[in-house]
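1. Quick one: sequence plus predicted model below, questions after.
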Amino acid sequence: MLTYIKESYEELKNNVSLPPRAESYNLMVIVAVFSIIFALATWGVDTVFSEIIKLYFENVLN
């Protein structure tokens, strides 16, 4: 385990480079927009399914 941690640290130190700040900002905005869209889509599907289930149980119980 210790060897793995040492090798990971060395790889991060020697082989990983960060993108420029402007590119990081653009990518962050893209991720935020798609996260919001996905959350809204999930909320919409959940709302539709909850209404369908509510109607189903109202009709079964009555």
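-> Okay, I see it.

2. Only C-alpha atoms from now on, for both contacts and neighbour counts.
-> Will do.

3. Count the neighbours of residue 52 for me.
-> Residues contacting residue 52 under the criterion other Cα atoms under 10 Å number 12.

4. element containing it?
-> Here residue 52, judged by DSSP states H and E, is contained in helix 21-61.

5. A further structure is provided below for comparison with the first:
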Amino acid sequence: MAGIVNYISESYNELKNHVTWPSYAEAQKLTVIVLVFSVVFSLLIWGVDTVFSSLIEQYFNWVKS
């Protein structure tokens, strides 16, 4: 049990004294960047999935004929 308490104490000390936290404005800016890239990446994956789905459907229609 003492090991867990020591771990939590050291973790708290590390976060409080050794981590450089971004300012609120910087955190907002970075959040917007992450959201934009997430939307762009998801649209890219959706587009590739749609193209491959169409190609596979055409292949099976060709094989079935």
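-> Cool, the structure landed. Everything numeric in this text was worked out from a predicted model, so none of it was measured.

6. so where is the helix holding residue 52 of structure 1 in structure 2?
-> Aligning helix 21-61 of structure 1 against structure 2 (TM-score structural alignment) gives residues 24-64.

7. And the helix holding residue 52 of structure 1 against structure 2, how far off on average?
-> Compared with structure 2 after fitting, helix 21-61 of structure 1 has a mean deviation of 0.4 Å; criterion: mean Cα distance after the TM-score superposition for structure 1.

8. chain center to the match of helix 21-61 of structure 1, what's the gap?
-> 13 Å (Cα atoms, centre = their mean, to the nearest Å).

9. cool, and stretch 8-24 of structure 2?
-> That offset, for stretch 8-24 of structure 2, works out to 23 Å (Cα atoms, centre = their mean).

10. can you give me the end-to-end distance of it?
-> 26 Å (Cα to Cα, to the nearest Å).

11. how near is residue 42 of structure 1 to residue 2 of structure 1?
-> From residue 42 of structure 1 over to residue 2 of structure 1 (counting by Cα to Cα), the distance is 42 Å.

12. Pick out whichever of the two has more residues nearby.
-> Shown here are residue 42 of structure 1 and residue 2; by other Cα under 10 Å, residue 42 has more neighbours (12 against 7).

13. Kind regards, and thank you for your time.
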